[in-house]
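Enquirer: Predicted coordinates and the sequence they were generated for:
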Amino acid sequence: MLDLRQLRYFVVVAEEEHVGRAAERLLISQSPLSRQIAQLEKNLGLTLFERSQQRIRLTADGRVFLSEAKALLRHADRLENLGRRLGRGEEGGLCIGYTVDAMHTGVLPRALRELHDERPGIHVALYN
């Protein structure tokens, strides 16, 4: 299974094209970062970078993998944000059963407007 932390490290190294600068940006040491990238390559059975004394550069496969890794990380961030909104009650669903009188007296429409104003991410289903 892919390790999101390793993917984040990979993206930063790819963007910086330098392990030292990437380590500084990630606030970690260069050696553990290099080990994490090597472990990712080993787990994938794929060489992501061409390495030289002064530079590290993505391979053709690395460029393809980078594009997909960025997309996956964006989705993971959206999923995390959704989980937090759900946890705070800002997003989700609500099923409401009602009687006809609730609509005619204006109680339910008023309550639904207030709910929508306070929690626009809540989806409401009405059943009578």
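Expert: Everything's here; your move.

Enquirer: Please make it C-alpha for all contacts and neighbour counts, starting now.
Expert: OK.

Enquirer: so after the one helix or strand residue 61 maps to, what's the next helix or strand?
Expert: Per DSSP states H and E, residue 61 falls inside helix 60-87. Later in the chain than helix 60-87, the nearest helix or strand by DSSP H and E is strand 91-97.

Enquirer: ok, and what's touching the helix or strand where residue 113 lies?
Expert: For residue 113, the element it lies in under DSSP H and E is helix 107-118. With contact meaning Cα atoms under 8 Å, 6 or more residues apart in numbering, helix 107-118 is reached by 102-103, 122.

Enquirer: what would these look like in a markdown table with secondary structure and distance to residue 74?
Expert: Shown next, in a markdown table, are these (DSSP: H, G, I helix; E, B strand; the rest coil; distance: Cα to Cα, whole Å):
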| residue | secondary structure | distance to residue 74 |
| --- | --- | --- |
| 102 | helix | 43 |
| 103 | helix | 42 |
| 122 | strand | 23 |
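
Enquirer: Now, of these, which are buried?
Expert: Among the contacts of helix 107-118, those classed as buried by 16 or more other Cα atoms under 10 Å are residue 122.

Enquirer: any idea which of the contacts of helix 107-118 is the one closest to residue 41?
Expert: Set against residue 41, the nearest of these by Cα to Cα is residue 122 (42.2 Å).

Enquirer: who's in contact with the closest one?
Expert: By Cα under 8 Å, 6+ apart, the contact list for residue 122 reads 90-94, 116.

Enquirer: Which of the three states applies to the residue lying closest to residue 93 once chain neighbours are set aside?
Expert: Leaving aside its chain neighbours, residue 93 sits nearest to residue 123 (4.6 Å; criterion: Cα to Cα, 6 or more residues apart in numbering). Under DSSP: H, G, I helix; E, B strand; the rest coil, residue 123 falls in the strand class.

Enquirer: also this one, for the comparison:
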Amino acid sequence: MPEIRRVILDIDTYNALKVEALVRHDNLKNTLSAMILENLSPEAHTILKCIRDKKSLKVQKSNHKCGASTAIEKSKQLSKNPDALNQIKTFWNEGERNRAEIARKINYPKATTSATISRMIKAGELRNEID
């Protein structure tokens, strides 16, 4: 049995769905499902197929490129990105001590950036005080 999720619709959308279900001679659930699946973009179809393939375990993870993976490129780990680490040092040495702002500038999560800065201070790569 498929999983069921609830969706909240505004009254105009709900009334339109009821009318469409009447026209199709079907229930609301089947009508909404059909309308959504009939109108997916090609990109959404690719990603949905990938998700289905992974769930069915028919595709080897190591040699399968998911549509979502190619659409959303993962960034390099901060600790393994020398350019980003050098940017942190530059911002820090120029007096920028707001870790959230540094994270935004280097395009990494705040928590990751803050933890990296703490490790760099502890290792002596950054000075904790403002000169």
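Expert: Good, I have the coordinates. What you see is a predicted model; the values in this text were computed from it and never measured.

Enquirer: Overlay the chains and give the TM-score.
Expert: Laid over one another, the chains give 0.30 as their TM-score (TM-score structural alignment, normalised by the length of structure 1), with 49 aligned residues with a Cα RMSD of 2.6 Å.

Enquirer: now the angle between strand 91-97 and the helix holding residue 113 of structure 1, please.
Expert: Interaxial angle, helix 107-118 of structure 1 versus strand 91-97 (axes from the mean of the first three to the mean of the last three Cα atoms, to 10 degrees): 180 degrees.

Enquirer: Could I get the buried residue list for helix 107-118 of structure 1?
Expert: For helix 107-118 of structure 1, the neighbour count (16+ other Cα under 10 Å) marks residue 108 as buried.

Enquirer: now that helix: how far from the chain's centre is it?
Expert: 32 Å (Cα atoms, centre = their mean, to the nearest Å).

Enquirer: picking that back up, pick the one among the contacts of helix 107-118 of structure 1 closest to residue 30 of structure 1.
Expert: For the contacts of helix 107-118 of structure 1, the nearest to residue 30 of structure 1 is residue 122 (44.9 Å; Cα to Cα).

Enquirer: residue contacts, the most centrally placed residue in structure 1?
Expert: Nearest to the mean C-alpha position of structure 1, by Cα atoms, centre = their mean, lies residue 77 at 1.7 Å. By Cα under 8 Å, 6+ apart, the contact set of residue 77 of structure 1 is empty.

Enquirer: separation between it and residue 68 of structure 1?
Expert: Going from residue 77 of structure 1 to residue 68 of structure 1 by Cα to Cα, to the nearest Å gives 14 Å.

Enquirer: Check residue 42 of structure 1 too.
Expert: The value you get for residue 42 of structure 1 to residue 68 of structure 1, if Cα to Cα is used, is 18 Å.

Enquirer: So which residues of structure 2 form helices?
Expert: For structure 2, the helices defined by DSSP state H occupy 11-24, 28-38, 42-56, 67-71, 82-93, 99-106, 110-122.

Enquirer: got JSON lines for these, with mean neighbour count too?
Expert: Converted to JSON lines, the helices of structure 2 look like this (neighbours: other Cα atoms under 10 Å):
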{"stretch": "helix 11-24", "mean neighbour count": "13"}
{"stretch": "helix 28-38", "mean neighbour count": "12"}
{"stretch": "helix 42-56", "mean neighbour count": "14"}
{"stretch": "helix 67-71", "mean neighbour count": "13"}
{"stretch": "helix 82-93", "mean neighbour count": "16"}
{"stretch": "helix 99-106", "mean neighbour count": "16"}
{"stretch": "helix 110-122", "mean neighbour count": "16"}
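
Enquirer: Look up the closest residue to residue 106 of structure 2, ignoring the ones flanking it.
Expert: In space, residue 106 of structure 2 is closest to residue 84, 6.2 Å off (Cα to Cα, 6+ apart).

Enquirer: The one you found and residue 90 of structure 2, how far apart?
Expert: 10 Å.
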